[in-house]
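**Q** Below: sequence and its predicted model.
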Amino acid sequence: MMHFRLRRHLCSALFSMDRSIALECVSGTKEMADNPIPLVIVEGFLGSAGAAMGSKFTEYLDRGSKEYPSRRTLFASVGPVSSLHDRACELFYTLLGGAVDYGEGHAEAHGHQRYGRVVDNALYPSWSLDSPLHFLGHSMGGPTIVKLQSLMAAGFFGDRGHPDMVLSLTAVSAPFRGTQLVYALGERTDTAPAVRPFSAGAILSRIIHVLSYLSPLLPAALDLHAESRCLSYRDASLPCLWRQLCKSDWAQSRDATPYDATFQAAEEREVDGEGQPHQRTFYRSYSASLRHTERDRSYRDFIANILSPLYISSLIMSSFNFSVLQPTTLAIVASVSSSGTEARYPDRPPENDSPGREHYYWENDGVVPVFSQFHPFGCSTALCRHHSKRTHTVTGRPYPGIWCVYALEDASHFSIAPFWWGSRRQRAFWLELGNWLWAIDHHRLIL
């Protein structure tokens, strides 16, 4: 009799506990439905994602959860040619508000002012551990978010920042480990960040300086976030502009996007441990590949391909000689060719997908090599899970602290973002992204 009573009390207690948990989950689901966690989109090099993408993608982002309100999407404006450090600082204060602080040590080391603009109208001033955000970065937007999380983990922003404030990070065509295109445009392979005279990169840097000088008169779409460098006509004279046009202290420095896109800079970040995944953040990356280089025999729509500018840049990248890099023993390059195993599938390469270890030297999306789009660090050391090229959707429960990598075959650097094409692939991407974000939101409620 006593055993029966004990079991009855135990069952009653368990029922009450399960009921309270269920009620808590229902309450949390209702709260999440009323206020779905926003998605922050971060631009790439020279990007203006907000203007180019518009709002058409949101229709597919929210299609899988019609019973809930639309998810708020925030386009964060950061310096289009600034370094990852500066972009990460600008992203932080764009969301929370206040004077952009690049750090005293960083500003002194790179010769610009410590503070930038004052952000009065913050995009999400309630951003905190209790109110985290989803992030999506296209191209250099991906490494920018990684840099932001690394700075927060290092305590750079004090009590205002914590790495768990980044609930998820989705990267599309992100050059986590550098790209050879930056050398083709003018960056020197032996003395980076020096730029070759009369190269495309040198011409672009002169255009940037002219735009910076005229920045007070230009529209917001051409905002360079260069206040800390005092390059506008309000702060600099014409002789100063001429000196920068002759030799740019900005473009030819370690504090600008071109250098951060080099293999040397990527290796420096990895040596410092930057980019290690955090246990409460959900990571995912999409690696695009044109597969239309001279060494690839499977051509599709040949005429359309050769008319694309990205086809030409893809050919240039495919012929890049990695041996000219200084130092020549880059760990990044070595990790691609080590042991002859495909980087995409570090443990068990799928059948009929083993073209040789040199494959990852040249396969690219017209801007970034495939191996660089996976994640920071090589697959031999990174926590990652690579999905077959025949799989493009996430199924099952999402897991934090690990990079999930998905292949976009026959896709260019701009197939998904920042432009809206309305293609089948693009619609499927935003629909699946919306479902993935909702899965993370629900998963967070039960932790």
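**A** All right, it came through fine.
**Q** Only C-alpha atoms from now on, for both contacts and neighbour counts.
**A** Noted.
**Q** where exactly do the strands run in the stretch 1-150 of the chain?
**A** Secondary structure of the stretch 1-150 of the chain (DSSP state E, counting those that start in this stretch): strands located at 39-42, 73-76, 98-101, 115-119, 133-138.
**Q** So which of those is nearest residue 51?
**A** Nearest to residue 51 among the strands of the stretch 1-150 of the chain is strand 73-76 (9.3 Å), distances taken as C-alpha to C-alpha.
**Q** before we move on, back to that, mind putting the strands of the stretch 1-150 of the chain into JSON lines with distance to residue 445?
**A** Below are the strands of the stretch 1-150 of the chain laid out as JSON lines (distance: least, C-alpha to C-alpha, whole Å):
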{"stretch": "strand 39-42", "distance to residue 445": "17"}
{"stretch": "strand 73-76", "distance to residue 445": "21"}
{"stretch": "strand 98-101", "distance to residue 445": "31"}
{"stretch": "strand 115-119", "distance to residue 445": "32"}
{"stretch": "strand 133-138", "distance to residue 445": "14"}
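**Q** try it against this one:
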Amino acid sequence: MIEWLGFQAQSIHLWLPLDFDGWREILVAFLALCRAIFLADLLSGRSIDSAFTVASEAVNPSVATSIDGGIATTDTRDGSDVTPVVLLHGIFGFGKGKLGTISYWAGAEKKYGRVLVPDLGSLTILVFLFFFVSSACELFYFLKGGTVDYGASHSSEYGHARFGRTFEQGHFPEWDEHRPVHFVGHSSGAQVARVLQEMLANKEFPGYENASADWVLSITALSGALNGTTRVYIDGIQPEDGCTLKPLCLLQLLRVGALVYEWLDISYLKNYYSFGFDHYNLQWQKAGLIGLASSIAGYSGPFATGDWILPDLSLQAAARINRKLKTHPNTYYISYATQRTMKVCGKTIPSSLRGIHPLLLLRTLEMCLWRHPGHLSLPFSGYRDADWQDNDGALNTISQLYPRFPFSHPNSLLDSLQGDQPLKRGLWYYTVLEADHIFFIIDRERAGVHFDVLYDSIFERCRKQMVKSTIQAVKDASQALTG
């Protein structure tokens, strides 16, 4: 029943064989909102421009950008050194060299000096009980070089090969605390950066006992999945445990499709796009028909052991992860959250028909209407449905602000900075932009001038504001002279 829209749900007779009690209400609301939102757009005169005032630093005209061997390089005419920026894609994303000439970052990698764009696999795990994990491990060896080591404990626990692909030449082999990097992560890529920093702090990479959290100069989250998302429950994760799948759901189709894709092992397709499960030896030459049947039935493979990313995005798993991940005192943290919802008559609805990507419009409404089942225990202490209704079509806005569940990390509004006031380390600065989850990736023309404003702002901060302290810079220079 959605009486506030003036419709009766019982008047809609549709057969929907999906395991979600609110589908009829969602469709009724969706049909009515198509008119309501359009009228609201016209009456309110909403403009996305006002959402970007915080990110309006001027473009530095002294920097010219080019591409050299697939890695963005910049002519810094003032001769200054450029700290590398590593762009980390989100779930279902891809790095440089995948999907032909398509750029996940829509060409943003051309805006800065040395930019690295790794491909981490679209469904590989973030973290579980803090063993070595796929995405963070691959990212480490992508930068330093060498053969990816997932760790004896993790590989034994989840039944896959301990070693993965080999990077003959690291993309930044000199990486250490004296030559740190900036990470910019979209969606789940932000959590990958945090996991890697914690692994560095815990010295979990064999042979790199000098590793520390200070190898990471900054982490910038763009629509970052910092506290999980209720989207995973709508798509099929059981809210009872935040891990297992419903028998019939969208994620079951994704699971079977990914397993068949990996089993077929068509080199052309694998070079074009990868789910990141090569270390499970799911290929038909190794697994055979029995192996395929076993993995589809749920007896083996990454989906049987929970060694994939979606369960890590549930609210329960995100709270467990955040108990382990720290905000480190010598690192800068900035979060750009996105939102495409508004309040009308006390109800949360999508804020625009024209501004939301067609693929995300219905999903935005689904997330507005989702409620945690009342008969189940809360995913964490203090959870309230009302806090999780605003969203961008994929992630709840509250999840993107800063790590805050099960406890809040130090934070401050980015808008509160005055003029040239410097950023502080060990503090999450955050702001909310009026945009959907994919507004700033894939299609540059869709975001228009706002694309340039945002990325110029991010890279300008990396270049000028988020720098090593003067004391540390002197120590580094002294070491370089004496070394």
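**A** Now that the structure is in, tell me what you want to look at. No experiment lies behind these values; they were computed from the predicted model shown.
**Q** picking that back up, quick one: closest of the strands of the stretch 1-150 of the first structure to residue 248 of the first structure.
**A** Counting by C-alpha to C-alpha, residue 248 of the first structure lies closest to strand 115-119 out of these; the figure is 19.8 Å.
**Q** Which part of the second structure matches the closest one?
**A** With TM-score structural alignment applied, strand 115-119 of the first structure matches the range 163-167 in the second structure.
**Q** is it fair to say residue 224 of the first structure lies in a strand?
**A** No: Residue 224 of the first structure: not assigned to a strand; according to DSSP: H, G, I helix; E, B strand; the rest coil it is coil.
**Q** would you turn the strands of the stretch 1-150 of the first structure into TSV with mean neighbour count and distance to residue 414 of the first structure?
**A** Formatted as TSV, the strands of the stretch 1-150 of the first structure follow (neighbours: other C-alpha atoms under 10 Å; distance: least, C-alpha to C-alpha, whole Å):
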stretch	mean neighbour count	distance to residue 414 of the first structure
strand 39-42	24	15
strand 73-76	18	17
strand 98-101	19	30
strand 115-119	17	30
strand 133-138	23	9
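**Q** Looking at those, spot the one closest to residue 205 of the first structure.
**A** The closest of the strands of the stretch 1-150 of the first structure to residue 205 of the first structure is strand 115-119. By C-alpha to C-alpha, the value is 20.7 Å.
**Q** Does anything pack onto that closest one? Which helices or strands?
**A** Judged by 3 or more C-alpha pairs under 8 Å, 6 or more residues apart in numbering; DSSP states H and E, strand 115-119 of the first structure is in contact with strand 98-101.
**Q** who's in contact with residue 72 of the second structure?
**A** 65-66, 109-116 (C-alpha atoms under 8 Å, 6 or more residues apart in numbering).
**Q** Out of the residues you listed, which is nearest to residue 295 of the second structure?
**A** Closest approach to residue 295 of the second structure among the contacts of residue 72 of the second structure (C-alpha to C-alpha): residue 116, at 34.1 Å.
**Q** That closest one corresponds to which position in the first structure?
**A** Aligning on TM-score structural alignment places residue 116 of the second structure opposite residue 74 in the first structure.
**Q** thought that match was touching residue 38?
**A** Yes: with contact defined as C-alpha atoms under 8 Å, residue 74 of the first structure counts as touching residue 38 (7.2 Å).
**Q** Which residue range of the first structure does stretch 449-462 of the second structure align onto?
**A** Stretch 449-462 of the second structure corresponds to residues 424-437 in the first structure, going by TM-score structural alignment.
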